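Engineer: Attaching a predicted model along with its sequence, questions to come.
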Amino acid sequence: MNLYSFARAQQGMVLVICLIMLLLLTLSGLAAMRGSTLQEKMAGNSRDSEQAFLAAEAALRNGELFMTTAAAVASGAFDTTGTSGLYDVAESGVTTDWQSATANWRDSTALSEVAATPKYLVEKLPEVTNKGLSLEADQPLETMFIYRITASAVGKTTTSRAVLQSTFRR
């Protein structure tokens, strides 16, 4: 066998090996693109849930600000049906089911970065006696009112939802 016939017999194998290498590189590129797309979706979902959390926190602060006003504790503002998002749990003895579709919410300040206006509701809890003060015989014990504020908000899409609660003493 001479050198010319050996080189001629090997010409087809180079093409097959190159095609296999090209196929492997293509598969590697597709896997990298799929991973990149997944990471992009995860980053978007993380941002969406963060937006929902920030909007719920803003609604919670609006609820606390509302509780500092005189209108919040006006006579008849709280009732057992939760008209305008103000529930009197002390009178009814039943806590509010904030997951229920029939719950009454108060709208918070509208935000441009979320899909819906954040909301909050306020529950007036039973009166509490402050036992940390002096127990002198001629002094009555001080009582205080505790309120539970629940805020709910969605992110840029309605698929992410954040619910926060705080207690407020007045």
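Structural biologist: Structure's in. What do you need? Residues are numbered from 1 along each chain as shown.

Engineer: Every contact and neighbour count from this point should use C-alpha atoms.
Structural biologist: Noted.

Engineer: Helices of the chain, residue ranges please.
Structural biologist: With DSSP state H, the ranges of helices along the chain come out as 3-67, 89-92.

Engineer: will you turn these into CSV that also has distance to residue 163 and mean neighbour count?
Structural biologist: Converted to CSV, those look like this (distance: least, C-alpha to C-alpha, whole Å; neighbours: other C-alpha atoms under 10 Å):
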stretch, distance to residue 163, mean neighbour count
helix 3-67, 6, 14
helix 89-92, 19, 17
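
Engineer: Out of the ones you listed, which gets nearest to residue 133?
Structural biologist: For those, proximity to residue 133 was assessed by C-alpha to C-alpha; helix 89-92 is nearest, at 23.4 Å.

Engineer: which helices and strands sit right next to the closest one?
Structural biologist: Using 3 or more C-alpha pairs under 8 Å, 6 or more residues apart in numbering; DSSP states H and E, the elements in contact with helix 89-92 are strand 119-124.

Engineer: what about versus this one:
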Amino acid sequence: MDKSLISFRQTGMVLMVSLIFLVLLTLLAVSAMHGTILQERMAGNTRDRMLAFQAAEMALRAGDALLGNPGLPPNGPGIYMGLNSSPAATYTSVQQWDTAYPWATSAATISGSLQYVAQQPRYVIERLSTTASCGPLPKQKNLVHTGEGYYRITSRGVGGSTNAAVILQEIYVRCS
């Protein structure tokens, strides 16, 4: 047998196998890179959500502190002491609830500045009733006893981007 004829036929096969192997390695690398990018996005979104939650919690505590004072402030930005005087209280139909709440003009901001957030947290305090039943309260973590009347504190926090927003609510009970 002629050895030159056998080696001539096999040279193209090695090239074909190596190209297929290279394509498979490229697909594997692209798939791994896609998974890593997805995990980075999820971690960033989780961080944004946690920042927004912490900002909303900070605004909720600012509203608690304001209601914890002996003298209540009058109506003002974010404070609606008259029954049904808040912009949210005028929402009586489904269409009105679909519209955005005017946080920029109707809510109070916290004192101080919070870093790493796109917007400073805001809160709204609404009086829900002028009298409060001062008997035993249900065992819930978000009810606080001190003063007269029921108040709803709604807070909004934004994370590192405006796409991550968290809204928290708390019912505050003041009993004399």
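Structural biologist: In hand now; what should we look at? Only a predicted model underlies this, so the values are computations on that prediction, with no experimental measurement involved.

Engineer: Can you give me the TM-score here?
Structural biologist: The TM-score (TM-score structural alignment, normalised by the length of the first structure) is 0.79; 154 aligned residues with a C-alpha RMSD of 2.5 Å.

Engineer: Any chance of the helices of the first structure in CSV with distance to residue 147 of the first structure as columns?
Structural biologist: Shown next, in CSV, are these (distance: least, C-alpha to C-alpha, whole Å):
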stretch, distance to residue 147 of the first structure
helix 3-67, 9
helix 89-92, 9
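
Engineer: Which among those is found nearest to residue 107 of the first structure?
Structural biologist: Closest approach to residue 107 of the first structure among the helices of the first structure is made by helix 3-67 (8.2 Å; C-alpha to C-alpha).

Engineer: Tell me the gap between that closest one and the middle of its chain.
Structural biologist: Taking C-alpha atoms, centre = their mean, to the nearest Å, one finds helix 3-67 of the first structure lying 27 Å from the centre of the chain it belongs to.

Engineer: Give me the mean distance between that helix and the second structure.
Structural biologist: Compared with the second structure after the fit, helix 3-67 of the first structure shows a mean deviation of 0.9 Å (mean C-alpha distance after the TM-score superposition for the first structure).

Engineer: just checking, what packs against that helix?
Structural biologist: Looks like helix 3-67 of the first structure contacts strand 119-124, strand 146-154, strand 161-169 (3+ C-alpha pairs under 8 Å, 6+ apart).

Engineer: Could you rerun that using 10 Å?
Structural biologist: The contact analysis (3 or more C-alpha pairs under 10 Å, 6 or more residues apart in numbering; DSSP states H and E) places helix 3-67 of the first structure against strand 106-107, strand 119-124, strand 146-154, strand 161-169.

Engineer: Would you mind finding the most buried of the ones you listed?
Structural biologist: Of those, the one with the most neighbours on average (mean count of other C-alpha atoms under 10 Å) is strand 119-124, at a mean of 27.

Engineer: For residue 35 of the first structure, which of the helices and strands packed on helix 3-67 of the first structure is the nearest?
Structural biologist: Using C-alpha to C-alpha, these put strand 161-169 closest to residue 35 of the first structure, at 26.3 Å.
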